[in-house]
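**Q** After the sequence you'll find the predicted model.
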Amino acid sequence: MAQTFESLTYETRDRKAYITLDRPERLNAIDAAMVREIPAAVAAADDDPDVHVIVLQGAGDAFCAGYDLKVFAEQGDSFQPPVWDPIKDYRLMKANTDGFFTLWRSLKPTIAKVHGHAVAGGSDIALSCDLVVMADDARIGYMPSRVWGCPTTAMWVYRLGAERAKRMLLTGDTIDGRTAADWGLVVESVPAADLEEAVERLADRIAGVPVNQLAMQKLMINQAFDNMGLQGTQVLATLFDGITRHSPEGRWFQEFAATHGFHAAVRWRDSGRWIPDGGGPIPTAEELADEE
């Protein structure tokens, strides 16, 4: 009996499995169902002997815009209580990271097809795939590194090296597909109109290889990353992610969102405007208007 999903769709054809993030009205923002369903869909592909390669894509205008945090960030203490339980937080975020990373741990190769945006948690999902193909005009980045986040998969440094990973995570900037390919973050960038063809060409090339050969090559390469401390780095990154949301600056950001709305808080963060050390007073509506 075929599985049914809430936040994604799953189909197979021509030795390929297609996982499509399917919340286009929210730019495929990550919800609890999506976190559960990505590993379930990957498992279905792994269990299917006819599937040789997995293509991950997004419906609508974007690949994935990150976690769907608008409601949570605006809730105040009901979402982020005064006393932080670091182990509860870690267990939740580690489960999310492990769910995304089934794309990396899968025995079948995975390809992310990125259009629109793959940002914040959406970049974690894309960079958990073995190969990423982007549209030239697509954007990728982790803006919450400015405040209220740390990329829990830690894949920026493993794909880019230290200096360019720092360039991205010390600024929270995004880059387009052409730059991502030039830097080696993704395997290829093509004009948006050619994205479908480019991904299909790559997937078909992989699909012609026996499954056991694909699994052995992938396991060997992944082991090199594990030897470089990938799993330990993810533990640290996941702990730091919780700390960023409960630091004085993180609480300032959440209070900003509760006062003025999540989108206003994100606009402030991503604009490069001052984020006060140790928190500080929340800007008034008049101050927000003056800044804009």
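**A** Alright, I've got the coordinates. Keep in mind the model is a prediction, meaning the values are calculated, not measured. Numbering: from 1, shown residues only.

**Q** Please make it C-alpha for all contacts and neighbour counts, starting now.
**A** Fine.

**Q** ok, residue 252 to residue 269 distance?
**A** 11 Å (Cα to Cα, to the nearest Å).

**Q** If you count surrounding residues, which of these two has more?
**A** Under the criterion of other Cα atoms under 10 Å, the comparison of residue 252 against residue 269 puts residue 252 first, with 24 against 20.

**Q** name the element the more buried one belongs to?
**A** helix 248-260 (DSSP states H and E).

**Q** Which strands and helices lie in contact with whichever helix or strand comes after that helix?
**A** Tracing the chain past helix 248-260, the next element assigned as helix or strand by DSSP H and E is helix 262-271. Secondary-structure packing of helix 262-271 (3 or more Cα pairs under 8 Å, 6 or more residues apart in numbering; DSSP states H and E): helix 70-73, helix 248-260.

**Q** what residues are up against residue 157?
**A** Residues in contact with residue 157, defined by Cα atoms under 8 Å, 6 or more residues apart in numbering, are 164-166.

**Q** which of those residues count as buried?
**A** Buried members of these, scored by 16 or more other Cα atoms under 10 Å, are residue 165.

**Q** Need the contacts of residue 157 in a markdown table (columns: secondary structure).
**A** Shown next, in a markdown table, are these (DSSP: H, G, I helix; E, B strand; the rest coil):
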| residue | secondary structure |
| --- | --- |
| 164 | helix |
| 165 | helix |
| 166 | helix |
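
**Q** Tell me how far residue 165 lies from residue 202.
**A** Residue 165 is 26 Å from residue 202, by Cα to Cα.

**Q** if you compare the helices and strands packed on helix 262-271, which one is most tucked away?
**A** Of all those, helix 248-260 has the most neighbours on average by mean count of other Cα atoms under 10 Å, namely a mean of 22.

**Q** Take this one as well and set it beside the first:
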Amino acid sequence: MDVLLVDDPAPHVRRFTLNRPEKRNALSNGLRGQLLAGLEAADADPEVRVTILRGAGGCFSAGYDLGGGTREPLPFATAAGAGQWARHVVEGCFRIWDLAKPVIAQVHGWCLAGGSELATACDLVYVAEDAQIGYPPVRMMSPPDNQFHAWLCGLRPAMEMMLTGDAMDGAEAVRVGFANRAFPAERLEAEVLAIAERIAKIPTDVQQMNKRSVHRAMEIMGLRAAIRAGTEIQALALTTPSSRETFAKIRQNVSEGLSARDRAFGDYRTKS
């Protein structure tokens, strides 16, 4: 089965679908490599003006593939040593950030951990009202690899996310600034496609300047440096006793390890 599906649902619109529904579209290194290659090919294709990223089945993505998918070869080289994984994730996100053409995340269902990092690397994020977006690894492992929360959501919402690991629904994601708009789940695909078609009316040579102007403003305020600095904190967090214990449980049994993390909160996979 192809882990990434590609189609062109409208003129000048390319759409990528994460296609591992049986694993909640867990992000293996193989899938990540195909996605980055596809996005970069679309960026070089003169017929494409905007891309959409979505997930097959019941969710966008529940995060990185802790069942072995991250042990596959990395899709691109990143300096080795302590913190390599976090640096690699952030460099991948900035590869999307630095594309000339706009990328839209279409989010439904679970959008957790690495899935949320992938969505935030996109230029626009549209969510289903009942989507569930969160970063549960803060409970027993570490802060995010890609620490976007304070930049997108502001101090207070970001701090609450970091200190609880709780998920927010689509409406809350819009309220705090994670997403642009929320739609009923049954309307999400049509609404996102309509927005993509509006964006595609603008020629790429103009649109890439529009996109870059917003990014440069954020970078002047320190976004790129702050997110890269966050990778060192993430690497340090992985040396704590709690993090080491959690990963030891995950190596023995992924499902039980994650359930042990969330059982006291009664959410995610432990919700009754």
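**A** Right, received. Where do you want to start? The shown structure was predicted, so the numbers you read here are calculated from the model rather than taken from an experiment.

**Q** Just give the TM-score of the two.
**A** The pair, once superposed, lands on a TM-score of 0.88 when counted by TM-score structural alignment, normalised by the length of structure 2; 259 aligned residues with a Cα RMSD of 2.3 Å.

**Q** Would you convert the helices and strands packed on helix 262-271 of structure 1 into CSV that also reports distance to residue 240 of structure 1?
**A** As requested, those are exported to CSV (distance: least, Cα to Cα, whole Å):
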stretch, distance to residue 240 of structure 1
helix 70-73, 18
helix 248-260, 12
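
**Q** Quick one: closest of those helices to residue 23 of structure 1.
**A** helix 70-73 (14.8 Å; Cα to Cα).

**Q** Distance from the chain centre to that closest one, please.
**A** Per Cα atoms, centre = their mean, to the nearest Å, the displacement of helix 70-73 of structure 1 from the mean C-alpha position of its chain is 18 Å.

**Q** which strands and helices sit next to it?
**A** Counting contacts by 3+ Cα pairs under 8 Å, 6+ apart, helix 70-73 of structure 1 packs against helix 248-260, helix 262-271.

**Q** With distance to residue 93 of structure 1 added, can I get those in CSV?
**A** Formatted as CSV, the helices and strands packed on helix 70-73 of structure 1 follow (distance: least, Cα to Cα, whole Å):
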stretch, distance to residue 93 of structure 1
helix 248-260, 16
helix 262-271, 20
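
**Q** between the ones you listed, which one is nearest to residue 215 of structure 1?
**A** For these, the distance to residue 215 of structure 1 is smallest for helix 262-271, at 39.9 Å, taking Cα to Cα.

**Q** Relative to structure 2, which residues correspond to the closest one?
**A** Aligned by TM-score structural alignment, helix 262-271 of structure 1 falls on residues 254-263 of structure 2.

**Q** repeat for stretch 196-206 of structure 1
**A** Going by TM-score structural alignment: stretch 196-206 of structure 1 matches residues 189-199.

**Q** next one: stretch 33-52 of structure 1
**A** Under the alignment (TM-score structural alignment), stretch 33-52 of structure 1 falls on residues 30-49 in structure 2.

**Q** quick one: buried residues of the matching stretch?
**A** By neighbour count on 16+ other Cα under 10 Å, the buried set for stretch 30-49 of structure 2 is 30-36, 38-40, 42-43, 48-49.

**Q** Same question for stretch 205-217 of structure 2.
**A** 207-208, 211-212, 215.

**Q** ok, those vs residue 200 of structure 2, which is closest?
**A** residue 207 (8.9 Å).

**Q** Let me see the contact set for the nearest residue in space to the closest one that is not next to it in sequence.
**A** Once flanking residues are discounted, residue 207 of structure 2 sits nearest to residue 101: 7.1 Å by Cα to Cα, 6 or more residues apart in numbering. Taking Cα under 8 Å, 6+ apart as the criterion, residue 101 of structure 2 is in contact with 43, 49-51, 204, 207-208, 211.

**Q** swap in residue 191 of structure 1?
**A** Residues near residue 191 of structure 1 by Cα under 8 Å, 6+ apart: 135-137.

**Q** 6 Å instead?
**A** Neighbour list for residue 191 of structure 1: 135-136 [criterion: Cα atoms under 6 Å, 6 or more residues apart in numbering].

**Q** Specify the local secondary structure of the residue nearest the centre of structure 2.
**A** By Cα atoms, centre = their mean, structure 2 has its centre lying nearest to residue 118, at 1.9 Å. What three-state DSSP gives for residue 118 of structure 2 is helix.

**Q** What's the separation between it and residue 185 of structure 2?
**A** According to Cα to Cα, residue 118 of structure 2 and residue 185 of structure 2 sit 20 Å apart.

**Q** Near the alignment partner in structure 1 of residue 128 of structure 2, how many other residues are there?
**A** Structural alignment (TM-score structural alignment) places residue 128 of structure 2 against residue 135 in structure 1. By the criterion of other Cα under 10 Å, residue 135 of structure 1 has 24 neighbours.

**Q** Hmm, residue 115 and residue 135 of structure 1 touching each other?
**A** Yes: taking contacts as Cα atoms under 6 Å, residue 135 of structure 1 lies within contact range of residue 115: 5.4 Å.

**Q** tell me which element residue 163 of structure 1 is part of?
**A** Going by DSSP H and E, residue 163 of structure 1 is in helix 162-169.

**Q** Show me where structure 1 has its strands.
**A** For structure 1, applying DSSP state E gives strands covering 8-13, 16-21, 53-58, 110-114, 117-119, 131-135, 139-141, 174-176, 188-190.
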